[in-house]
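Trainee: Model the following, please.
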Amino acid sequence: MSLTLAPVCDAQAPIARVNPVAKLAAATVISITALVAADWLTPLLLLAALIAAVPFTGIRIAELARRLRWLWFAAAAVVIVNAVFAAEQTGRILIDFGPLTISTGALLDGTAIGLRVCVAATAGVLGFATTDPTDLADALTQQLRAPARFTLGALAALRLLPLLGAEWQQITGARRARGLEGGWNPVRRVRLFASTMFALLVGAIRRAGRLAAAMDARGFDSEIPRTHAREQRMRPADWVVLAGALLVCGAAIGVSAAYGVFTVFN
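Mentor: Next up is the predicted model:
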């Protein structure tokens, strides 16, 4: 279990230099469009646009695949579950094997849901993998006027997430050295996982209390207006990225409507 929040892209890549608020807004617009559309073509076009934007993010393909593998696996599971357990099997029957029945209508509906999950996951990963958490906090307080107390607290919590991964490895390593392993026994593995999570939770709560006291002692809880060491501004390129996201969403909806498959989720 490892966690890292540092950008994994080339810092000079075009999208990596975009204002974090603009990237957050673009990812939000694309995700909302994919979640609102109930057809399969709209999220498919949005996913194709996100994949086409990958070379401009500066993210290594291997690193992007590593971050997306479980999310896309979950999307595939969503497709299978919705196709198998659909309330109604419509269209042509593809599989009819005893109690297992899958039709084209159920498969398309499941694929549409899975594609929406893929779009939301990919947009989020591309946005956060190209953004430094400190730059995001600066942009939230400067562009969106988010409360400094909330933003700084969230930033401190995000900075502590990698420590959870390191502490997880320490706990599991120490227990393995004492011979505490689950082996092939699923019940023992579940109990060991639960106890490790409890130990990690206790340590995280203690660390959070110490961090809160330290931040209060340094005046982070004061109501005095704060200054910023690094100024974040919305440049023309940032507005272009946001406008491009809106254009892509409009084009995807337009193409789906032209093919007569566009429907709104309700």
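
Trainee: Every contact and neighbour count from this point should use C-alpha atoms.
Mentor: OK.

Trainee: Stretch 58-70: how far from the chain's middle?
Mentor: Chain-centre distance of stretch 58-70: 12 Å, with Cα atoms, centre = their mean, to the nearest Å.

Trainee: Quick check: next helix or strand after the helix or strand hosting residue 172?
Mentor: Residue 172 belongs to helix 148-177 when elements are defined using DSSP states H and E. Using DSSP H and E, the helix or strand that follows helix 148-177 in sequence is helix 186-217.

Trainee: Next, the angle helix 148-177 makes with that following helix.
Mentor: Going by axes from the mean of the first three to the mean of the last three Cα atoms, to 10 degrees, helix 186-217 is angled at 140 degrees with respect to helix 148-177.

Trainee: for comparison, sequence B:
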Amino acid sequence: MSLLAPDRAGPRVLTVNPVAKIAALLPLTLCLLLTLDWVSATVAVVGELVLFLAVGLRSGRIWLRAVPLLVAAPLAGLTMVLYGQASGDTYLQLGLVHVTEGSVAIGLATTARLVAIALPAVVLFATIDPTDLADGLAQRWRLPSRFVLGALAGLRLVGLFLQDWRSLELARRARGVADAGRLRRLVGQALALLVLAVRRGSRLATAMEARGFDGPAKRTWARPSPVGRAEVVTVGCGVVLGAVCVAAAVAAGTWNFILT
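Mentor: Prediction:
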């Protein structure tokens, strides 16, 4: 199964135009980027989880993709706790490490903020088919078809690269050159994969140009990319959740406008 294939566990989400999902993330992300506080980020995470469960995103395969995020976010927050701006009471001071009341607050806010920003992107992009996304970008956002089709072709090659990497690993092992020197083997395989990628990309570009993908005529699209009530509701949820996060932070007195 392709890693780029959308998970079929949330049919209501799959019917939404991919560009609407991206548009719904923009206002929420903007609101979270304007402040660094735990209230707005926590409200965003809770709201995102409620919305995801409401639309049927309960597949363990989707949530498994969020595991790296749940590991990386606390590590980033720990860095802020140990080396962040010192303020308030001091809890620990050891060389460059200076843990204070303010640094702990910044670390918690950073962790929640990273999860709030990245979680919807990870989960929603797991429900997006690359071809549907390309159709939406070209038909709805009017992006150049050459750029859209080139990006789509590149995404479709990711799965092949993973297969090539596995084939290279098995071939080198069969020849007895993968038993020692793991770092050297990794570098050699990476260079071999780069060569394969360049060759495949050149052949693909030539084939696409020969078939008229770079022609001057206006393109037509085999599949329409409709926008209806579901897309409006999706974007509205992003706007409302972003506004609720800002209102909650202001009401709690934790709003911290980081651009000032």
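
Trainee: Superposing both, give me the TM-score.
Mentor: The TM-score (TM-score structural alignment, normalised by the length of structure 2) is 0.91; 259 aligned residues with a Cα RMSD of 2.1 Å.

Trainee: picking up where we left off before, the helix holding residue 172 of structure 1 against structure 2, how far on average?
Mentor: In this overlay with structure 2, the average offset of helix 148-177 of structure 1 from its partner residues is 1.2 Å by mean Cα distance after the TM-score superposition for structure 1.

Trainee: which non-adjacent residue is nearest the most centrally placed residue in structure 1?
Mentor: Centroid-nearest residue in structure 1, with Cα atoms, centre = their mean: residue 124, separated by 4.1 Å. Nearest residue to residue 124 of structure 1 in three dimensions, chain neighbours excluded: residue 27, at 6.3 Å (Cα to Cα, 6 or more residues apart in numbering).

Trainee: ok, now residue 138 of structure 1?
Mentor: Counting by Cα to Cα, 6+ apart, residue 232 is the residue found nearest to residue 138 of structure 1 once chain neighbours are left out, at 6.7 Å.

Trainee: can I assume that neighbour is in contact with residue 19?
Mentor: Yes. Assessed by Cα atoms under 8 Å, residue 232 of structure 1 is found in contact with residue 19 at 7.1 Å.

Trainee: Common neighbours of those two, please.
Mentor: Residues touching both residue 232 of structure 1 and residue 19 (Cα atoms under 8 Å, 6 or more residues apart in numbering): residue 139.

Trainee: correct me, but residue 241 of structure 1 touches residue 25?
Mentor: No. With contacts counted by Cα under 8 Å, residue 241 of structure 1 stays clear of residue 25, the gap being 9.6 Å.

Trainee: okay, these two: which has more neighbours?
Mentor: Set residue 241 of structure 1 next to residue 25 and count neighbours by other Cα atoms under 10 Å: residue 241 wins out with 19 against 16.

Trainee: host element of the more buried one?
Mentor: Residue 241 of structure 1 belongs to helix 236-258, assigned by DSSP H and E.

Trainee: just residue 122 of structure 1 next, same as before
Mentor: Going by DSSP H and E, residue 122 of structure 1 is in helix 104-129.

Trainee: against structure 2, where does that helix fall?
Mentor: Counting by TM-score structural alignment, helix 104-129 of structure 1 falls onto residues 101-126 of structure 2.

Trainee: swap in stretch 36-55 of structure 1?
Mentor: Counting by TM-score structural alignment, stretch 36-55 of structure 1 corresponds to 34-53 in structure 2.

Trainee: show me what contacts the counterpart of the residue nearest to residue 124 of structure 1 in structure 2?
Mentor: Per TM-score structural alignment, the equivalent position to residue 27 of structure 1 in structure 2 is residue 25. By Cα under 8 Å, 6+ apart, the contact list for residue 25 of structure 2 reads 120-121, 235, 238.

Trainee: quick one: residue 25 of structure 2 from residue 201 of structure 2, how far?
Mentor: From residue 25 of structure 2 across to residue 201 of structure 2, the span is 32 Å (Cα to Cα, to the nearest Å).

Trainee: okay, now residue 189 of structure 1: neighbour count?
Mentor: Neighbours around residue 189 of structure 1, by other Cα under 10 Å: 15.

Trainee: my read: it touches residue 195, true?
Mentor: No. Assessed by Cα under 8 Å, residue 189 of structure 1 is found out of contact with residue 195, at 9.9 Å.

Trainee: ok, back up a step: compared with structure 1, how much does the helix or strand the match of residue 27 of structure 1 falls within deviate?
Mentor: Taking DSSP H and E as the definition, residue 25 of structure 2 sits inside helix 18-33. On superposition with structure 1, the mean distance recorded for helix 18-33 of structure 2 (mean Cα distance after the TM-score superposition for structure 1) is 1.5 Å.

Trainee: quick one: that helix to helix 229-252, angle?
Mentor: Computed by the same axes, to 10 degrees, the angle separating helix 18-33 of structure 2 from helix 229-252 equals 10 degrees.

Trainee: By neighbour count, which bits of helix 18-33 of structure 2 are buried? Give me those.
Mentor: 18-25, 27-29, 31-33 (16 or more other Cα atoms under 10 Å).
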